[in-house]
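**Student:** pasting the sequence and the predicted coordinates here, then a few questions.
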Amino acid sequence: MSEPKKSGSREDRKTRLTVLVALSANLLIAVAKAIGGLIATSPALLSEAAHSVADSLNEVFLLAALHRSRRPADRQHPFGYGKERFFWSLLAAVGIFVMGGCFSFFQGFEALTQPAAKESHTGYVVGLVVLGVALLAEGASLIRAVLQVRAQPGKGIGSDPALRTVLAEDSTAVLGVLLAAGGMVLHMVTGDIVWEASASLAIGVLLVFVAYRLGKSAREQLIGEAVDPELRAGILEFLDEQQEIDYVASLYTMRLGMDSTLVAARVDLTPGIDSERLELVSERIKDAIQDHWPEADQVFLDVVEVPQRVRD
C-alpha cells in the first residue's frame, strides 16, 4: 500500500510545478494586460486581464487542493481528505465564471453602450505586443500541462481535477488572447468598436462554458462518482472468478480521491464455508483486490444470501 502513495506524491509534485508555472505566467501577464488595456482603452484587453486574474486566483485554489487533499485520515474523516481536491476545483470553476466571464460580459456591453473613448494607435500597438508576449507565456504553460497529461496513459485529463483545470485555463487563455488580438486589429483597421466588444463578449462566453464544464465535473465527483466502467468490470470479473463466491449481488464503487477508491460488494458464498474460514476468505479477497488495483484501498464485502446475480 505504500507504493501508490509514493506514486501519488510524485504526480502531485509534477502537478504542483505545473500549477506554479501557470500561476507565475498569469500573474505577470495580468499586470501587463491591465496596463496595456488602460493605455489602449481596449475592452478586449481588459477582459483578458480579468481572465488572467481569475486564472491566478484559481491556481491558488488548486495549490490549496494539492496540499489539503493529502492530509491523513482521522476520526472525523475516516476515508481521508481526498475530496478536498474536488471542492477546490469547484471553487476554481466559480472563480472563472464570476471574475472572468462576468467581467468580460461587462466590458463588452459597456463598449457597445458607452461613447467610444479616444483611440490611441500607440496604445494599441503596446496592447498587441502585450498579447504577443502573453501568447508565448500561455503557450509554454499549455505545452507543459499537455505533456503531463500525455505522460499519464490510461488516465487522461479526467484523472486529476487540478491538472484538468490548469489545462482548461491555459487552453482558453490561448484562445482568449487570439480573440482579443483579432478584435483589436479589426478595430484598428475599421475604426468600429463593435469588433472589440464582440471579442470581449466571445471571451465571456468561452469562460462561462469552461466554468460550467469544470463545475459539472467537480460536482459529480463531490456527490460520489463511480470509478471507470473498465475498472468496475475488472473487479466484478475478479469476484466472479473466486471459487468461494457463488453470486455477486451488487457492486458499488466511489472515488474518494486521486489514489483512493471505495469498493463495496454484496456476495453470496458457496455453501459449506464455516465462520472461521469465512473471515480468512474475506481477507484474502480484499487483499487480492488491493494487490490488483492499489487505488482500491477501501474494500468491504457483505455476505448475504441472494436468489440471483445482480450486476447493475
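**Tutor:** Okay, I see it.

**Student:** could you use CA atoms for every contact and neighbour count after this?
**Tutor:** OK.

**Student:** for residue 94, give me its contacts.
**Tutor:** For residue 94, the contact set (C-alpha atoms under 8 Å, 6 or more residues apart in numbering) comprises 211, 215.

**Student:** in a helix, it, correct?
**Tutor:** Yes - judged by DSSP: H, G, I helix; E, B strand; the rest coil, residue 94 forms part of a helix.

**Student:** ok, now how distant is it from residue 101?
**Tutor:** Note on residue 94: its distance to residue 101, by C-alpha to C-alpha, to the nearest Å, is 10 Å.

**Student:** likewise residue 123?
**Tutor:** Noted for residue 123: a distance of 25 Å to residue 101, by C-alpha to C-alpha.

**Student:** what about the two, which has more around it?
**Tutor:** residue 101 (29 against 18; other C-alpha atoms under 10 Å).

**Student:** let's bring in a second model and compare:
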Amino acid sequence: MNKKDRKTRLTVLVALGANLLIAAAKAGAGVLAGSPALLSEAAHSVADSMNEVFLLAALRRSRRPADQRHPFGYGKERYFWSLLAAVGIFVMGGCFSFLQGIEALGSHEQESTGGYIVGLSVLGVALAAEGGSLLRALYQVRGQAGGIGSDPALRTVIAEDGTAVLGVLLAGAGMALHMVTGQVVWEASASLAIGLLLVYVAYRLGKEARDQLIGEAVDPELRRSIRALLDEQPEIDNVADLLTMRLGLDSTLVAARIDLRPGLDSEEVELVSERIKASVAKEWPEADHVFLDITDAPPDEPHHTGSHHTGSTPMDSHHTEPHVQT
C-alpha cells in the first residue's frame, strides 16, 4: 500500500470510528425519545459505517497486481465498491429516513418530546465528531494532487461526512421546532429532508462510479496534452486516432493510431515506437499501458493532416502487448 493509500485508509478509519460511536448513541437516544429525525440519523450513521467497510475493502483489493485473468490489474475495484457504498446510502439511509418521516406524518397520536434534551445533546456530540472527520478528509485533499475527484474512496468519505453534518443540523432543527411548537410535522419534515439529501448523494456517487466502471476517458486537457506530444514527434506524419481510458486511481490506458513519415525501415519503426511510448510514460507515469498502432505512409505521398490512410498496413507487431514504463 503506497503513501497516498495509507493516508486515505487512515481517513476512512477515522470516519468509521466516528460513525460507529455516534450510530449507537443516536439509536439509543432515538428510541428513548421516540424521535423519527434522530432514528433517521441513526440509520444514516449505520449506512455510513457499512460503506466505510466497503471502502476499506476497495483500498486493499484494488492494489492487487495484474494477472493472466486481469491483465490490466484491479484498479476498477475502487469504483465497484464505491458503487456498493452509494447503494448502501440509498437503501439503508435514504429509504429508512423516508419511512420514518411518512410514519410520523401519518401518526395521529400526540407525540411526546420527553428525552429530547438528551437527543439534542447526542446530536451536538455527533456534529463535533462528523465535523472532525470531514476536516480530516478535506485536509488530505489539500495535500493531494488531483484534488477531490482523484480518489473515489476519499470522495465518498467527504460526501458522507458532509451529508452527515447537514443531516445532524436538519435533525436538530426538526427536534427543536417539535419541542417549541408541539407539532411533529417539523420533525417528520426533517426526516424527509434527510432522506432526500441521502438519495441525492447516493445518485451522484453512483453515477460517478458507473461512469468509471463503464470506461471513462481522461479529462480533455490531459488528452490534448498527450496528442500534442505525439504531434511533436518528428517521425509521426499524422495522429489518426487517440483513445484513452482510466483503469484505476493511477492507471491509464493510451491507444493511438499513428501514421509515420515515409522511408522508415522496420528496425527504425520499432525504435521509434519504443521511444514514443517511453516519452508518454515519462511525462504521465499513470499511463502504464501504452499501445501504438503504427502504419507507414505510402512512398512519395505528401504529408497530410487528414484522416487515417484507408490502405495502410500495421507495422508494429508488438503493440498488442501492454508496454509499461516505470
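**Tutor:** The structure has been received and is ready for your questions. Predicted model only: the values in this text are computed from it and were never measured.

**Student:** TM between them?
**Tutor:** Remark: TM-score between the superposed chains equals 0.95 [TM-score structural alignment, normalised by the length of structure 1]; 302 aligned residues with a C-alpha RMSD of 1.3 Å.

**Student:** picking that back up, between residue 94 and residue 101 of structure 1, what contacts are shared?
**Tutor:** Contacts common to residue 94 of structure 1 and residue 101, judged by C-alpha under 8 Å, 6+ apart, are absent.

**Student:** number of nearby residues for residue 88 of structure 1?
**Tutor:** Around residue 88 of structure 1 there are 25 residues (other C-alpha under 10 Å).

**Student:** also residue 231 of structure 2?
**Tutor:** Neighbourhood size, residue 231 of structure 2 [other C-alpha under 10 Å]: 15.

**Student:** residue in structure 1 paired with it?
**Tutor:** Using TM-score structural alignment, the equivalent of residue 231 of structure 2 in structure 1 is residue 240.

**Student:** from residue 247 of structure 1, how far out is its match?
**Tutor:** Counting by C-alpha to C-alpha - residue 240 of structure 1 and residue 247 of structure 1 are separated by 7 Å.

**Student:** quick one: which helix or strand includes residue 255 of structure 2?
**Tutor:** Per DSSP states H and E, residue 255 of structure 2 falls inside strand 251-260.

**Student:** now the aligned partner of residue 166 of structure 2 in structure 1, what's its secondary structure?
**Tutor:** In structure 1, the residue equivalent to residue 166 of structure 2 is residue 175, according to TM-score structural alignment. Of the three states, residue 175 of structure 1 takes helix according to three-state DSSP.

**Student:** following superposition onto structure 1, what is the mean distance for the strand holding residue 255 of structure 2?
**Tutor:** Average distance, strand 251-260 of structure 2 versus aligned residues of structure 1 after superposition (mean C-alpha distance after the TM-score superposition for structure 1): 0.2 Å.

**Student:** cool, stretch 17-26 of structure 2 as well?
**Tutor:** Averaged out, stretch 17-26 of structure 2 is 0.3 Å away (mean C-alpha distance after the TM-score superposition for structure 1).

**Student:** roughly how far is that stretch from the heart of the chain?
**Tutor:** 24 Å (C-alpha atoms, centre = their mean, to the nearest Å).

**Student:** stretch 31-43 of structure 1 now?
**Tutor:** 30 Å.

**Student:** what does stretch 13-23 of structure 1 give?
**Tutor:** Using C-alpha atoms, centre = their mean, the offset of stretch 13-23 of structure 1 from its chain centre is 13 Å.

**Student:** where does that stretch end up in structure 2?
**Tutor:** Going by TM-score structural alignment: stretch 13-23 of structure 1 matches residues 6-16.

**Student:** in the matching stretch, what's buried?
**Tutor:** Using 16 or more other C-alpha atoms under 10 Å as the test for burial, stretch 6-16 of structure 2 gives 8, 9, 11, 12, 13, 14, 15, 16.

**Student:** got it, and stretch 66-77 of structure 1?
**Tutor:** Neighbour counts using 16+ other C-alpha under 10 Å place 66, 68, 69, 70 of stretch 66-77 of structure 1 among the buried residues.

**Student:** what's the answer for stretch 162-175 of structure 1, then?
**Tutor:** For stretch 162-175 of structure 1, using 16+ other C-alpha under 10 Å, the buried residues are 162-175.

**Student:** ok, stretch 202-222 of structure 2 next?
**Tutor:** For stretch 202-222 of structure 2, burial by neighbour count (16+ other C-alpha under 10 Å) applies to 202, 203, 205, 206, 208, 209, 210, 212, 213, 217, 218.

**Student:** which residue is nearest the middle of structure 1?
**Tutor:** Central residue of structure 1 (C-alpha atoms, centre = their mean): residue 161, 2.7 Å from the mean position.

**Student:** map it onto structure 2.
**Tutor:** In structure 2, residue 161 of structure 1 lands on residue 152 (TM-score structural alignment).

**Student:** how about residue 59 of structure 1?
**Tutor:** Aligned counterpart of residue 59 of structure 1 in structure 2: residue 52 (TM-score structural alignment).

**Student:** mind listing what its match touches?
**Tutor:** Contacts of residue 52 of structure 2 by C-alpha under 8 Å, 6+ apart are 12, 13, 15, 16, 85, 157.

**Student:** that one: which element?
**Tutor:** With DSSP H and E as the criterion, residue 52 of structure 2 is inside helix 36-61.

**Student:** with residue 241 of structure 2 instead?
**Tutor:** strand 236-248.

**Student:** that strand vs structure 1, mean deviation?
**Tutor:** Relative to structure 1, strand 236-248 of structure 2 is 0.3 Å off (mean C-alpha distance after the TM-score superposition for structure 1).

**Student:** give me the three-state assignment for the residue of structure 1 most remote from its centre.
**Tutor:** Distance from the centre of structure 1 peaks at residue 272, with 49.0 Å (C-alpha atoms, centre = their mean). Judged by three-state DSSP, the three-state class of residue 272 of structure 1 is coil.

**Student:** coming back round to it: how far off centre is the strand holding residue 241 of structure 2?
**Tutor:** Worked out by C-alpha atoms, centre = their mean, strand 236-248 of structure 2 lies 24 Å from the chain centre.

**Student:** with stretch 261-273 of structure 1 instead?
**Tutor:** For stretch 261-273 of structure 1, the distance to the chain centre is 34 Å (C-alpha atoms, centre = their mean).

**Student:** do the same with stretch 221-239 of structure 2
**Tutor:** 29 Å.

**Student:** how about it: buried residues?
**Tutor:** Buried-residue list, stretch 221-239 of structure 2, by 16+ other C-alpha under 10 Å: 226, 227, 230, 235, 236, 237, 238, 239.
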